[in-house]
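Participant: can't give you the sequence, but here's the structure:
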């Protein structure tokens, strides 16, 4: 049992920092971690919003080790529970999980340990937590706290809605004296309000840390030959490194994975249509092997705690900026340099616009979804700092000029496209607002195609007025007009383009339109990041770096865990910089706690001492 902070003597009032150092091996808290920990340790309720990789887990794990009783952690995915419990056990923490996939004997042992007060933390899915049997057990034992992870799942406005989360509000009524903390990395103002209303007791404190992930480089590229662009990006920037590639459809995930494999890039597919055994096998490979790429639908990744994912690529538009932020946040959880690449084209814009137009949702929901769509398309087309635009959606100001996004590193060229845009709008109107982009562009270019003549469109005033620009420029203009809401897909779903109300001011000459000038991408190699630490490793230290990784791999294989459970890359990098000769010196390395020092210290010292 752990003493509550109120009973600690004066010289131990900084117990959170002591646990951070001795158990987890870190010297200082980050961001608002300490504030959340103090609130929950003191018995108060809290909502904590922190970026992926920002240390949310410590905000309930440390109070769990300081307060009396067992902490119950609600987690939505079995894989996530398993990874977090395995990692905690390697820190010497008494952690366990309960889920439907457990062997009955293991489940009975976990339930026995829970009833006997032998657990510091219990991870459980919301469905199992709310069973009568488990709730009755919890009422009979001391409880340190309830932690609700991925709390945005409660919101119907969020991108990972789980109706089971809606029922968790009853915990506050049934256990009124147990502090509750809800945590998420993704929540706009609407979602935060719903979390507070549905999950936490009145008066809960809200702690919002910066959502900025400065180690992630954001890039948006015009989709040309998407697979070749992906292949060149991997070869140039991340050869031999772990990454996630997101595709819209199940079929695409399998085709892209096979296409990469044929070219010597180790890749496996993941989607809900695969058998459970295949999904689990591919996920386990991704967790345990270095340099494997998973090509997946968004069904993959929410429960992944792998810290050394070096890149995330979206081959299609994500659902929203929240989804984009959450999915790209799976890269670089260890704080080392990582990339987020989004490939984006006219068909993506048309598709998401058409989905919105055909939605049968009520007006309020359609309005909210339209706002989210406008924000996502605005992010893709913006000419300023990506980080500034992304963080603004989460109500966080950023000065711009981040120096780590494509627009800051290679500022895009813009041009006054007011007159050409009016030509497009006029041509859409004169052709009857029922033809697609290719037909409209054919009219503007003065095409002699039979269909143009048959429809009489060669007699229109807009016929041939756009010959001064190539087709690629007109395609760019149409895409950006769609993105900015001046035109929209035919609501009847026939593939045509219609004028939107927003275009009136442009047609009347009341406003100017400045667009980004698309440039065809050329293959530019940049210094590879290697395994995320390579850029920081002196060539003379390369052999020792590989020896540290080999030592970690040997231990991980023997224990049947992913390598990062032993030590993160960032910890190995810190070892390389400190080059410890004794266990005392090893103890000073960031990420080496007391338990891991005793368990692995000698093995890693041998790398330096022979």
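Facilitator: Sure thing, it's come through. On a predicted model such as this, the values are computed, not experimentally measured, just so you know.

Participant: use CA for all of it now, contacts and neighbours both
Facilitator: Fine.

Participant: can you map out the helices along the stretch 451-600 of the chain?
Facilitator: With DSSP state H, counting those that start in this stretch, the ranges of helices along the stretch 451-600 of the chain come out as 471-483, 504-507, 542-559, 563-566, 569-578, 583-586, 594-609.

Participant: Kindly report the same for the stretch 1-150 of the chain.
Facilitator: When secondary structure is read from DSSP H, counting those that start in this stretch, the stretch 1-150 of the chain shows helices at 15-19, 33-41, 58-66, 78-90, 104-115, 126-129, 132-139.

Participant: Save the helices of the stretch 451-600 of the chain as TSV, and put in mean neighbour count and distance to residue 81 too.
Facilitator: As requested, these are exported to TSV (neighbours: other CA atoms under 10 Å; distance: least, CA to CA, whole Å):
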stretch	mean neighbour count	distance to residue 81
helix 471-483	20	39
helix 504-507	15	53
helix 542-559	16	18
helix 563-566	22	14
helix 569-578	19	22
helix 583-586	15	29
helix 594-609	17	21
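
Participant: my read is residue 290 is in a helix, agree?
Facilitator: No: Residue 290 sits outside any helix when classified using DSSP: H, G, I helix; E, B strand; the rest coil, being coil.

Participant: can you pull the contacts of it?
Facilitator: By CA atoms under 8 Å, 6 or more residues apart in numbering, the contact list for residue 290 reads 240-242.

Participant: hold the first one in mind and look at this next one:
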């Protein structure tokens, strides 16, 4: 298993944190001086026995919102978590802090599960993580009725929403907690939910009376960049080589085959790249995820099956080689970068075929007309982010009801504002060509007609005789691709729902064809041979390294951390985050008391690792 629950090493005494206030617990257990915005208010709400619905961005500190109350209120906190890897990761981190935490999931054999249940019934646990499908079993409910429960925390609560991108049917039954355990506070948490989804979460989890805490969705340390797709592999390599050499990252692809091909391509170029998708064996998925968590410089190439709840703090980039289906999915996936608050990049390339493929998948789905209408709106919002000429961050935040008054200055459209051009005439030519050729052909064929190609297929079909043949020689093939991409993205053309990639006119294009409207199009940037990122931008992975004046000392502390992590069988960041090591190096503490003032060093870690790190620091002098 990822983490072996050894209850013999846990104290049977509840930490004295039960009688302390939340600020004391934060400092003594977690090693932090102050709560982040909203954390204190949320924690006091739950400590006082009231329900809460929390929306907080990835990396914003959601976990502390139930972990601190769990150590203040009497009894055991029950945490509903959707993924085995997530609960194992969090339990490992909590136990390193001296917190009595455990989990119940399908990886455990009978004896392990029985030992955990015994620890629960004898009051030896502060937090128990449990999968929703396990929690809703009658046997588990009966077990919980026999113990003292401090609170229920429902993590990744967007899984309850049928409009969400991670819908889990087991979450729908969690509303029964309100009836089964009246008087016990419940806190639902998610990083991603628009207003419709927030309302649905509250209704489906019987939290309509809960106070809502909505933190700002902005992740200012993440730079958002979206480019037209020309040669995805070449663009990805240029991006990583230029800005993220040696960094840890995630690359998302839509299909399993593309995941495998991209991982092989990166590996052939010398990168530690591993595939992750549902077609791999459970053993391979677990192994690849464990390497990603524990090793430096690993790049995971994955479908959306990877990443929910992953707590790795130093993911420096998230790259998309295919267009996500919604802004919720995009925000959730890009949010896995830069959880430590350091500069990171959300990079994506997308093209016309992405738009066509997603629209065809949507129309071919078995959903109701209402469902399809909502999904079209979500896809349109995603496309709007791709084609926007203003600040991307403002568009992204506005979607979630969060306002950014000024352009962010840290997205590609802010740093290099895109040019626009009057595309009215070109658009009329393109739309007319679709009509004149019978609305039966894809973009490549249409461009060939517009540019007057003499290929055999056009001649045989007689389309070298239509009025639009050869009238588009003023634009290059790539420029015409940009025109068609924007027409599809903005709803003037649609992909044939029957497939085959044929483009068809929509009612929206009528005013353009009649000359009653004009249209401004984005001018795609010229693709350079190698991109070093946006103007003035340093490779984000080097941010901490650039601040380090004692490189030998930094490497010594990292080596110490790695050795301890291997001994404990946990990822290095579970011992200490990079930010904590950096603070050590800056402060150079010489005593345990001085070390206790380092950000991120709590009482348990001070006792367990303090002397080892002090020896390492002393050896640097």
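Facilitator: Yes, it's here. This structure is a prediction, so every number in the text was calculated from the model and none was measured.

Participant: one step back: what would the helices of the stretch 451-600 of the first structure look like in TSV with distance to residue 129 of the first structure?
Facilitator: Written out in TSV, the entries for the helices of the stretch 451-600 of the first structure read as follows (distance: least, CA to CA, whole Å):
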stretch	distance to residue 129 of the first structure
helix 471-483	44
helix 504-507	55
helix 542-559	30
helix 563-566	27
helix 569-578	35
helix 583-586	40
helix 594-609	30
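
Participant: Residue 126 of the first structure: which of those is closest?
Facilitator: Closest approach to residue 126 of the first structure among those (CA to CA): helix 563-566, 25.5 Å.

Participant: Need the residues that contact the closest one.
Facilitator: 86-87, 90, 288, 306-308, 552-553, 555-557, 596.

Participant: What of stretch 242-259 of the first structure?
Facilitator: The contact list for stretch 242-259 of the first structure (CA under 8 Å, 6+ apart) reads 227, 267-273, 286, 290-298, 308-317, 331.

Participant: Of those residues, which belong to strands?
Facilitator: Secondary structure of those is defined by DSSP state E; positions in strands are 267-270, 293-296, 311-314.

Participant: Can you tell me the element the most centrally placed residue in the second structure falls in?
Facilitator: Here the mean C-alpha position of the second structure is nearest to the C-alpha of residue 333 (CA atoms, centre = their mean), at a distance of 2.4 Å. Under the assignment given by DSSP states H and E, the secondary-structure element containing residue 333 of the second structure is helix 327-334.

Participant: what does residue 342 of the first structure give?
Facilitator: According to DSSP H and E, residue 342 of the first structure maps onto strand 338-344.

Participant: Which part of the second structure matches that strand?
Facilitator: Against the second structure, the aligned range for strand 338-344 of the first structure is residues 344-350 (TM-score structural alignment).

Participant: Report the mean distance between that stretch and its aligned residues in the first structure.
Facilitator: Here stretch 344-350 of the second structure is compared with the first structure after superposition; its mean distance to the aligned residues, by mean CA distance after the TM-score superposition for the first structure, is 0.9 Å.

Participant: buried ones in that stretch?
Facilitator: Neighbour-count burial for stretch 344-350 of the second structure, with 16 or more other CA atoms under 10 Å as criterion, is recorded at 344-350.

Participant: Kindly reformat these as CSV containing distance to residue 482 of the second structure.
Facilitator: Putting these into CSV (distance: CA to CA, whole Å) gives the following:
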residue, distance to residue 482 of the second structure
344, 28
345, 24
346, 22
347, 19
348, 16
349, 13
350, 11
